[in-house]
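Student: Next input, structure requested:
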Amino acid sequence: MNDPEGRGFMVRWMGVRVPARHDGRAARADATPSTTGGPVFGFEAYHVLFAALGVSIILSFWLPRFLSGREPATSALLILTGLAAFVWIPGMPQAIEPVASPRVWELVSELCVIVGLFGTGLRIDRFASRPRWMPTARLLVVAMPLCILLIALVGWTVAGMTLAGGLLLGAILAPTDPVLAGDVQVGPPHEGGEHPVRYALTTEAGLNDGLAFPFVHLGIAVAVAGGFSLELAGEWLVRDLIFRVVVGAVAGAAVGWLLGKILFDWPRDNALSKTASGVVALAGVLLAYGLTELLEGYGFIAAFVSGYALRRSETHDRFHRRLHDFSESLEHALTAIILIALGGALPALWPHFSWSHAATGLALIFLIRPLVGWVSLAGTRIRGRERLVVSFYGVRGIGSVYYLAYAGHHVELVNEHHMWATVAFTILLSTIVHGLTAGFAVEHVTGEHQTGPTMPPRGAER
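Tutor: Got it, this is the predicted structure:
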């Protein structure tokens, strides 16, 4: 039970209620005997948090194995076990509620996304031709802006949001996620499996997180200015849409090239790639992201491009797999913590959730994304069932958490709780619908198996 004076948790043991010490540290078990002869002790809230995190992660990865021999789709379970674990801890949902502490959510999700983007760039084995990149270009240039506009329209007409709020919500929810979409992406370095369906979904997820940023900035600018003007549009076009995108791409390519030289060429007879240190992956993405942000470019674009450029610098060295595996492990750990925290925060967001927020998420997953994806892929080499799969499987996840936390940290948002409730519902819905079906659907149209400890490698590229 809670300490009424806010000093920590109260412990009942041997019939005695004992608060934690005033300095926030638990009382030692042997410090003060109780009147019944037993020792008095206390515990700290963050130890409970650690234990709940551990139990939630283990259950989420363990329980699906009773039902399937496949690598488990754990994203939805992480959210639900986070909810089940933290709803019973007094005050915990309010303590981790994202509206109250957006900066923490922003920083953790930011690190998770950039690590995921760097690893996504490392995954791509082949430098594709123009026809191979065309579906990706269509998804980025046609599908994503249409998705933003339609979400903004739904938010304005159905959820009663302002123009700026609807535009911001569209930019937050439009990008697909490089972190949660492992079942639909290409395989790790040197594994192959670069079917056009997987290639399109992988490269789209790698780039649209960064390309959504201009629209997030536009939504924030419209909210701050109280309306839209030609002057605002011109400044946004030159600075946010053109300059920052170009800087992100150029800086990412430069850092990727430099990392390639450092890892494989300098010095030639004692290259860093001969070591077993995968932590270079983290160092590389931090360098690419931090430098690009200092240059006022988009670090998300730089993170993906640097990984992609590094992969191009030396295509055959097995060290790429070591870098990828390290970044993937770190990405999975951060993702698990964020999804469990999102589930733990759901009770604090429930009072702000309504049918209009559910309608927005349902429209995005089942109508808007499939429709704009299908339209954008017209005339490309992806047709029939493959076109349907690419259109439908636009997974939502950690990128949306970051963008909303970023907006909440930098500007006072109207109805911020409602926006978080909508985003949380949409992510949960996506993890259930996409997470449970993506592996089967993509394998069916590509003929390639999901990779993992219990599965054979994916087949060669067709």
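Student: drop to CA atoms for contacts and neighbour counts, all remaining ones
Tutor: Fine.
Student: And residue 125, how far from residue 133?
Tutor: Here the distance between residue 125 and residue 133 works out to 14 Å (Cα to Cα, to the nearest Å).
Student: how much space between the residue nearest in space to the middle of the chain and residue 70?
Tutor: Among the residues of the chain, the one closest to the centroid is residue 398, at 2.2 Å (Cα atoms, centre = their mean). Distance from residue 398 to residue 70, counting by Cα to Cα: 23 Å.
Student: now do residue 312
Tutor: Distance of residue 312 to residue 70, given as Cα to Cα: 31 Å.
Student: who has more neighbours, those two?
Tutor: Shown here are residue 312 and residue 70; by other Cα atoms under 10 Å, residue 312 has more neighbours (19 against 16).
Student: What helix or strand is that one located in?
Tutor: helix 299-313 (DSSP states H and E).
Student: packing partners for that helix?
Tutor: With contacts taken as 3 or more Cα pairs under 8 Å, 6 or more residues apart in numbering; DSSP states H and E, helix 299-313 sits against helix 102-123, helix 196-211, helix 244-264, helix 280-294.
Student: so how far is residue 117 from residue 275?
Tutor: For residue 275, the distance to residue 117 - Cα to Cα - is 24 Å.
Student: who's more crowded, the two?
Tutor: residue 117 (34 against 10).
Student: Assess the claim that the more buried one and residue 306 are in contact.
Tutor: No - here residue 117 lies out of contact with residue 306, judged by Cα atoms under 8 Å, at a distance of 9.3 Å.
Student: Report how many residues lie close to the nearest residue to residue 96 once chain neighbours are set aside.
Tutor: Using Cα to Cα, 6 or more residues apart in numbering and skipping the chain neighbours, the partner closest in space to residue 96 is residue 345 (6.0 Å). By the criterion of other Cα under 10 Å, residue 345 has 26 neighbours.
Student: who touches residue 345 in this structure?
Tutor: Taking Cα atoms under 8 Å, 6 or more residues apart in numbering, we find residue 345 in contact with 83, 92, 93, 94, 96, 97, 98.
Student: so who does residue 313 touch?
Tutor: 256, 257, 260, 261.
Student: One more sequence to fold, the one below, so I can look at both together:
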Amino acid sequence: MPTLSLINFNIVCATLGGFISIFGLVSYLFKERFYLSEALISLLAGVIFSPHAANFIRPQEYALGSEQNLEEITLYFTRLVLGVQLVLAGVQLPKRYLQIEWRSLSLLLGPGMAAMWMCSSLIIWAMVPNFPFLHALIVGACITPTDPVLSNSIVKGKFADKNVPRPLQRIIVAESGANDGLGYPFLFFGMYLLKYVSMGGEGYSGGAGKAMALWFYETWVYTIIVSVVYGITVGWVSRELLHWAEEKRYVDRESFLVFAIALALFLVGTCGMLGTDDLLACFIAGNVFTQDDWFRLETMDDSLQPTMDMLLNLAVFMWFGAVCPWPSFLDNNVIPIYRLIFLGILILLVRRMPIIFAMHKYISQIEQVQQAAFVGFFGPIGVGAVFYLSVSREFLLQITVDGKVREDAQQVSEAVDVIVWFLVVCSIVVHGLSIPLAKAGYHIPRTISQALSTTTTMESDHVSIGNNWHTHSTATRSIGLANNRNRRRINAREAPESPVSQVHVGSGDPEEPARPVNLVIRDEAVENAPESPSPPAACH
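Tutor: Prediction:
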């Protein structure tokens, strides 16, 4: 007999499919009329469907009740989304963009990232009670990169096309793509020092010398340089192979369109096996793959890549809404909620704005102060921060002494989990609402001003009419009386004459005989009219 099968797979498919379908019905309204981002809407949907509300999405059950399994799922999910996003970010840039704009990118990725790291770390160090600066460096490194997923929502769509110049859009895309992969050196600088220097390097020998050696060799040489070389190689080989297949007509249109996404999956998998930086390799490969602009121009009018981009964005931010540790914001051993809120405000204002204003004159794409403010404010914290959060917790929980996580590593792990998740939520909400609030703040004063101006004009007209009412009425009455007189004259001329009698009128000379004259009397109503008295009857 048929029974309901309320297993997690069926519920997840129904929930995800239903949400995407309903959102699709009103997506244009939300995105192009209200300027709300997909990330914010998906995050709210994830909260609604999470165990904290409807309980349709149950992350703990998928992870078999293990916190470690749940973090691994989140890590792999973010790797997948970032890999696809970064390849597409590299593909959508014009040919030889990294070579042409290397000066601007060098400023943003060098001094820019370093300043963002230090500003974030100093704010965290100041706001979190009893938190060493070395620990703050680790937390600050997680939120240093700007997020390519949220950046795309800012530089795409009707608002961006109308208000953000195309060169500025491209430099934001390039920066957010490259700096996501360059977060490793900032993160592992603090984590290697924590492992080998903090608490006297308990359980690990070598001190600061070994920490810096590992940081230089494993992070810079193997993780960064090898990833760049590997990305260049894979991107160039893929481009040449696709050129060859297209010339021979071996590839159909569907496979041609999906090639960049398949390239992203290949890079994520192989870089994961090699232990290198898959994010940086994906961005470099995407840029080299479209070095001659051929693939970008060929796929410009197709919607497969934006469609995949949208599906991944909706899914990952729904997942974030479901797995975010919401209760820990109020109840944790790291930072009180009032300090956490103030920390979020300071990070959004100070993390990026000062360095952008300091460098904007040397970045050719930023031509005005308003554009500098825009670039400085819209440095979102999102999927990349959650990725580095997972990487850092995985590393920190392996720093053990006698089979237990070392005390300082445990403290940093808890702080990273609370602070980074809270800053991600803050960024999604604030950056997701910034454009609609800015539009409302621009239109509402204008609407009020127009309404007040209209009201004032109407009152002035009313007073003017009142002051001139007597003159206006007098003129109207004069015109009306004149019209009445004219009508009476016309009626009088057209009225039939009625001879009453014949009289004889003499001149007064007795010798001159009297002559007969007809006396004519017209209509009495016309003759006795008050406004136009008729002249006396003429006697001839």
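Student: just to revisit the earlier point, which positions in the helix or strand following the helix holding residue 312 of structure 1 come out as buried?
Tutor: Later in the chain than helix 299-313 of structure 1, the nearest helix or strand by DSSP H and E is helix 319-349. By 16 or more other Cα atoms under 10 Å, the buried positions in helix 319-349 of structure 1 come out as 319-328, 330-332, 334-349.
Student: what does the next helix or strand after helix 319-349 of structure 1 correspond to over in structure 2?
Tutor: Helices and strands here follow DSSP H and E; after helix 319-349 of structure 1, the next one along the chain is helix 355-363. The alignment of helix 355-363 of structure 1 onto structure 2 (TM-score structural alignment) covers residues 338-346.
Student: And stretch 400-408 of structure 1, by the same measure?
Tutor: Mapped onto structure 2 using TM-score structural alignment, stretch 400-408 of structure 1 covers residues 385-393.
Student: quick one: that stretch to structure 1 mean distance?
Tutor: Superposed on structure 1, stretch 385-393 of structure 2 shows a mean distance of 1.3 Å to its aligned residues (mean Cα distance after the TM-score superposition for structure 1).
Student: Quick check: buried residues in stretch 150-168 of structure 2?
Tutor: Buried, per 16+ other Cα under 10 Å, within stretch 150-168 of structure 2: 150, 151, 152, 153, 154, 155, 159, 160, 164, 168.
Student: Next, find the distance separating the third one from residue 277 of structure 2.
Tutor: This means residue 152 of structure 2. Applying Cα to Cα, the value for residue 152 of structure 2 to residue 277 of structure 2 is 22 Å.
Student: same question, the fifth one
Tutor: In this view, residue 154 of structure 2 and residue 277 of structure 2 are 26 Å apart by Cα to Cα.
Student: repeat for the second one
Tutor: Going from residue 151 of structure 2 to residue 277 of structure 2 by Cα to Cα gives 21 Å.
Student: Provide the secondary structure category for residue 381 of structure 2.
Tutor: When classified by DSSP: H, G, I helix; E, B strand; the rest coil, residue 381 of structure 2 comes out as coil.
Student: my read: it touches residue 149, true?
Tutor: No - counting by Cα under 8 Å, residue 149 is not a contact partner of residue 381 of structure 2; they are 9.5 Å apart.
Student: Give the full set of residues in contact with the closest residue to residue 432 of structure 1 other than its chain neighbours.
Tutor: Sequence neighbours aside, residue 76 is the residue nearest to residue 432 of structure 1 in space, at 5.5 Å (criterion: Cα to Cα, 6+ apart). The neighbourhood of residue 76 of structure 1, defined by Cα under 8 Å, 6+ apart, consists of 428, 431, 432, 435.
Student: which of the residues you listed show up in structure 2 as well?
Tutor: With both residues aligned by TM-score structural alignment, their matches' Cα atoms under 8 Å, the contacts of those that structure 2 also has are 431, 432, 435.
Student: Now flag whichever of the residues you listed is closest to residue 151 of structure 1.
Tutor: For those, the closest approach to residue 151 of structure 1 (Cα to Cα) belongs to residue 431, at 19.0 Å.
Student: Show me what that closest one aligns to in structure 2.
Tutor: Aligned counterpart of residue 431 of structure 1 in structure 2: residue 428 (TM-score structural alignment).
Student: ok, that match - contacts?
Tutor: Residue 428 of structure 2 neighbours (Cα under 8 Å, 6+ apart): 39, 40, 150, 380, 381, 382.
Student: Might one say that residue 327 of structure 1 is in contact with residue 280?
Tutor: No - in this structure, residue 327 of structure 1 is not within contact of residue 280 by Cα under 8 Å, at 9.3 Å.
Student: Name the SS class of residue 57 of structure 1, please.
Tutor: Under three-state DSSP, residue 57 of structure 1 comes out as helix.
Student: try residue 32 of structure 2
Tutor: The three-state label given to residue 32 of structure 2 by three-state DSSP is helix.
Student: what sits against it?
Tutor: 157, 158, 159.
Student: For residue 355 of structure 1, the count of nearby residues, please.
Tutor: Residue 355 of structure 1: 11 surrounding residues under other Cα under 10 Å.
Student: Name the helix or strand for residue 104 of structure 2, please.
Tutor: helix 102-107.
Student: Give the aligned range of that helix in structure 1.
Tutor: Taking TM-score structural alignment, helix 102-107 of structure 2 hits residues 133-138 over in structure 1.
Student: Would you check the distance separating the matching stretch from the middle of the chain?
Tutor: From the chain centre to the centre of stretch 133-138 of structure 1 is a distance of 22 Å (Cα atoms, centre = their mean, to the nearest Å).
Student: can you tell me how far the equivalent of residue 282 of structure 1 over in structure 2 sits from residue 232 of structure 2?
Tutor: Per TM-score structural alignment, the equivalent position to residue 282 of structure 1 in structure 2 is residue 261. Remark: distance between residue 261 of structure 2 and residue 232 of structure 2 (Cα to Cα) = 17 Å.
Student: After alignment, which residue of structure 1 pairs with residue 363 of structure 2?
Tutor: Under the alignment (TM-score structural alignment), residue 363 of structure 2 pairs with residue 380 in structure 1.
Student: so that match sits in a helix?
Tutor: No - counting by three-state DSSP, residue 380 of structure 1 is not part of a helix but coil.
Student: correct me, but it touches residue 134?
Tutor: Yes - the pair residue 380 of structure 1 / residue 134 is scored as a contact, 6.7 Å apart, by Cα under 8 Å.
Student: Neighbour count for the two, which is higher?
Tutor: With neighbours defined as other Cα under 10 Å, residue 380 of structure 1 and residue 134 compare such that residue 134 has more, 18 against 15.
Student: Show the contacting residues for that one.
Tutor: residue 380.
Student: since we're on residue 442 of structure 2, how many residues are nearby?
Tutor: If we define neighbours as other Cα under 10 Å, then residue 442 of structure 2 has 11 of them.
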